[in-house]
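>>> mind looking at a prediction? Sequence and model below.
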Amino acid sequence: MTTVNELFRKRIGIEQDEPINFENLGQALEKAALALPFENVCVMKGGTTEITEQSLMEKILTRNEGGLCYDLNAILYLFLAENSFNARLIRGVVYDASDQKWSETGKTHVAILIMDKGQQYLVDTGFGGNLPLIPVPLNGETVSSRNGVFRVQKEPSEYGDYCLYMKLNHKDNDWRKGYAFDANDTATTISDLNEIQKIIVNHPGSVFNKRILITRLTNKGSVTLAGNSATIWTDGTIKKEEISDEKFKELASDLFGLTI
């Protein structure tokens, strides 16, 4: 039987016999960010299915699609577990910086906490273009990657006891909130994520049931299709253009391998 470990390695480009440990986890996270698009095509097409380990494998590792946070971080969690990481899925509330408010959908962001040598770290491959690309410690230390600088601050509130802050390269001049989370609010099974998917699909405050969004980091920046526009960041330079529905479908196929 083919395992998540085997298929995930093949999908993101890691040799089957290469050990994955805390020291080189950042390399795996960067490869995942380059390979797995953050997208809501199934949500917009009305094609969501029950989330199980098998359905995640088929969607992301067999059909080579992407997904939202509860898809991408769930498959990463399964991969980490198969590689002997002490990992847990957690839930968080995303902060909308443009409207300066917390998401109306509540705790619908899914991320991962891992433990290494007595220290907890936040790991996330399902936060669109805001990915840390490395584990972020929960002790407030600032860490940096080619995507920016990140820190997790202990910040008790009604939304959780920690908050992820970030300052993305070429985009942010100041620190901004990413999401709050409760380090003890664990999704104990993959099936727990179905409740989150249902909210994302149906809630009027969900940003993912309004228009198709597809984005992925690239070696030099990022590429995003949203609504009727295509946005490409290359070495800090942005190029944005309005596109037709047909062009959208063409780019979705050419850039992401997705059929709209």
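Here it is on my side, so go on.

>>> from here on, just use CA atoms for contacts and neighbour counts.
OK.

>>> may I see the buried residues of the host helix or strand of Gly178?
Assessed by DSSP states H and E, Gly178 sits inside strand 176-187. Going by neighbour count (16 or more other Cα atoms under 10 Å), the buried part of strand 176-187 is 176-183, 186-187.

>>> past that strand, which element shows up next along the chain?
Using DSSP H and E, the helix or strand that follows strand 176-187 towards the C-terminus is helix 193-202.

>>> what's that following helix packed up against?
Under the contact definition 3 or more Cα pairs under 8 Å, 6 or more residues apart in numbering; DSSP states H and E, helix 193-202 sits against helix 69-82.

>>> let's see it at 6 Å
On a contact count with 3 or more Cα pairs under 6 Å, 6 or more residues apart in numbering; DSSP states H and E, helix 193-202 meets no helix or strand.

>>> tilt between that helix and helix 69-82?
Angle of helix 193-202 versus helix 69-82, following axes from the mean of the first three to the mean of the last three Cα atoms, to 10 degrees, is 160 degrees.

>>> structure two is appended below for comparative analysis:
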Amino acid sequence: MSFPLALNQYLVRLDLTVPDSLSLDFVCELQRRHVAEFSFNNLAVVLGDDISLDLEDVSEKIVTRGLGAYCFEHNKLTFELLKALGYDVQLKLARVLNNNLERAVGRTHRVTLLTLNNEMYLIDTGFGGNGPLSPLSLSTQQEQQSGFEHYRMLPLEGGEWDVQIVKDGDYFTLYRFDFAHYSEADCSVGHFYSHRHPNAVFVNNLMVTNKELDKTRSLLNSTFNIKTESGEQNRKVGSPRVLQSILAEHFQIKLELVVAEHLFERFVQSELDDSQTRS
């Protein structure tokens, strides 16, 4: 089977062999390896880079250069591979709620719906620390385990669905999507807001995540967190060199010290100052 070079490189980087027939096991392994291998981060956003959604550019950034990315890039790469392999996939957009169910927000998250053997699944390789490591079935409202976390797909009136994660014994709604038709042009609108609007979350915070079956590492501004099934450990990022070291050691992102100093001043120092004031 012949693919664009960008998709061939994607398969090679994840050490995946394409099966002879369409397989849910392959999709599961693709999602797990993708999320573990490629960090979710908004470094390009906060550094003011131009972020292209062309497939070749996305592959160059994520696969070749290992820089990680955010949802519009991660899920585009996954979608295009599954589509090229012959899977029945649909592009969908979602509203990120983070449990504020009355929150008025635009559709700034991209996901993929897969239909296979008359079953439908949500595929998401680009939601960061709370995102699933495996496909989530829409055919059940029971909890579904993915890694050490549990999720629920909840249908709503009007054809919308909530994607929920179990937190502290209760359901926490991550985002809401519907079955409307969306195109790459719709993604461009959400992408433009997400990386250019002055009020966008990704413009105003430093966010980096890496997720494996038994461990999630995340950096949010001044706090570095490691989460496992047994609990969480937090530490404060005390200096630009510590920030530089965390990015290199835990996320395989190597930055010049001057860049780490810039990010520290913009996103870390103010939080540290605020926490010291409150204490």
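Noted; the coordinates are in hand. Being a predicted model, the structure only gives us computed values, none of them experimental.

>>> which residues of the stretch 101-250 of the first structure fall in strands?
For the stretch 101-250 of the first structure, strands defined by DSSP state E, counting those that start in this stretch occupy the ranges 101-102, 109-116, 119-123, 136-137, 143-145, 148-157, 160-168, 176-187, 213-218, 221-226, 229-234, 237-242.

>>> could you check how far the counterpart of Asn64 of the first structure in the second structure is from Ser230 of the second structure?
For Asn64 of the first structure, the aligned position in the second structure is Gly66, judged by TM-score structural alignment. Per Cα to Cα, to the nearest Å, Gly66 of the second structure is found 30 Å from Ser230 of the second structure.

>>> and those two? Which one has more around it.
Ranked by neighbour count (other Cα atoms under 10 Å), Gly66 of the second structure and Ser230 place Gly66 first, with 17 against 7.

>>> and stretch 205-219 of the first structure, what's buried?
206-209, 212-218.

>>> ok, these vs Pro137 of the first structure, which is closest?
Leu217 (22.4 Å; Cα to Cα).

>>> what's that closest one in contact with, if anything?
Leu217 of the first structure is in contact with 33-34, counting by Cα atoms under 6 Å, 6 or more residues apart in numbering.

>>> what residue in the second structure is paired with it?
Checking TM-score structural alignment: Leu217 of the first structure goes with Lys211.

>>> again, but for Leu164 of the first structure
Aligning on TM-score structural alignment places Leu164 of the first structure opposite Val163 in the second structure.

>>> surely that match and Tyr151 touch.
No - if you go by Cα atoms under 6 Å, Val163 of the second structure and Tyr151 don't touch, sitting 7.3 Å apart.

>>> alignment lookup: Lys247 of the first structure to the second structure.
Under TM-score structural alignment, Lys247 of the first structure pairs with Val242 in the second structure.

>>> tell me how many other residues surround its match.
Val242 of the second structure has 14 neighbours, counted by other Cα under 10 Å.

>>> quick check: the gap between it and Glu232 of the second structure.
From Val242 of the second structure across to Glu232 of the second structure, the span is 20 Å (Cα to Cα).

>>> got it, and Val189 of the second structure?
Distance, Val189 of the second structure to Glu232 of the second structure, using Cα to Cα: 36 Å.

>>> okay if I get the buried residues of stretch 205-219 of the first structure as CSV plus distance to Ser145 of the first structure?
Listed next are those as CSV, based on distance: Cα to Cα, whole Å:
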residue, distance to Ser145 of the first structure
Ser206, 29
Val207, 27
Phe208, 27
Asn209, 31
Ile212, 28
Leu213, 24
Ile214, 22
Thr215, 19
Arg216, 16
Leu217, 13
Thr218, 14
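
>>> apart from its neighbours in sequence, what residue is nearest the most centrally placed residue in the first structure?
Geometric centre of the first structure, nearest residue: Gly126, 0.6 Å, by Cα atoms, centre = their mean. In space, Gly126 of the first structure comes closest to Cys69 once its chain neighbours are excluded; the distance is 4.1 Å by Cα to Cα, 6 or more residues apart in numbering.

>>> ok, that neighbour touching Asp124?
No - counting by Cα under 6 Å, Cys69 of the first structure stays clear of Asp124, with 8.4 Å between them.

>>> what do we get in the second structure for Leu29 of the first structure?
In the second structure, the residue paired with Leu29 of the first structure according to TM-score structural alignment is Gln31.

>>> that match: what's it in contact with?
Each residue near Gln31 of the second structure by Cα under 6 Å, 6+ apart is listed here: Ser134.

>>> mean offset of the helix or strand hosting it relative to the first structure (after superposition)
Counting by DSSP H and E, the element that carries Gln31 of the second structure is helix 24-37. Overlaying the first structure shows helix 24-37 of the second structure at a mean distance of 1.6 Å from the equivalent residues (mean Cα distance after the TM-score superposition for the first structure).

>>> what residues sit buried inside that helix?
By neighbour count on 16+ other Cα under 10 Å, the buried set for helix 24-37 of the second structure is 27-28, 30-37.

>>> in those, find the pair that's most separated.
The two members of the buried residues of helix 24-37 of the second structure with the most space between them (Cα to Cα) are Val27 and Glu37, at 15.2 Å.

>>> contacting residues around the closest residue to Val223 of the first structure other than its chain neighbours?
Once flanking residues are discounted, Val223 of the first structure sits nearest to Ile232: 4.5 Å by Cα to Cα, 6+ apart. By Cα under 6 Å, 6+ apart, Ile232 of the first structure lies in contact with 222-223, 238-239.

>>> how about 7 Å then?
Applying Cα atoms under 7 Å, 6 or more residues apart in numbering, we find Ile232 of the first structure in contact with 222-224, 238-240.

>>> pick the one among those residues closest to Val201 of the first structure.
Taking Cα to Cα as the measure, Val201 of the first structure sits nearest to Thr224 out of these, at 20.8 Å.

>>> the closest one and Thr231 touch, don't they?
Yes - the pair Thr224 of the first structure / Thr231 is scored as a contact, 5.1 Å apart, by Cα atoms under 7 Å.

>>> those two: which has the busier surroundings?
Set Thr224 of the first structure next to Thr231 and count neighbours by other Cα under 10 Å: Thr224 wins out with 25 against 16.

>>> what about the residue lying closest to that one once chain neighbours are set aside, distance to Gly140 of the first structure?
The shortest distance from Thr224 of the first structure to any non-neighbouring residue, by Cα to Cα, 6+ apart, is to Thr215 (4.2 Å). Here the criterion is Cα to Cα. By it, Thr215 of the first structure lies 28 Å from Gly140 of the first structure.
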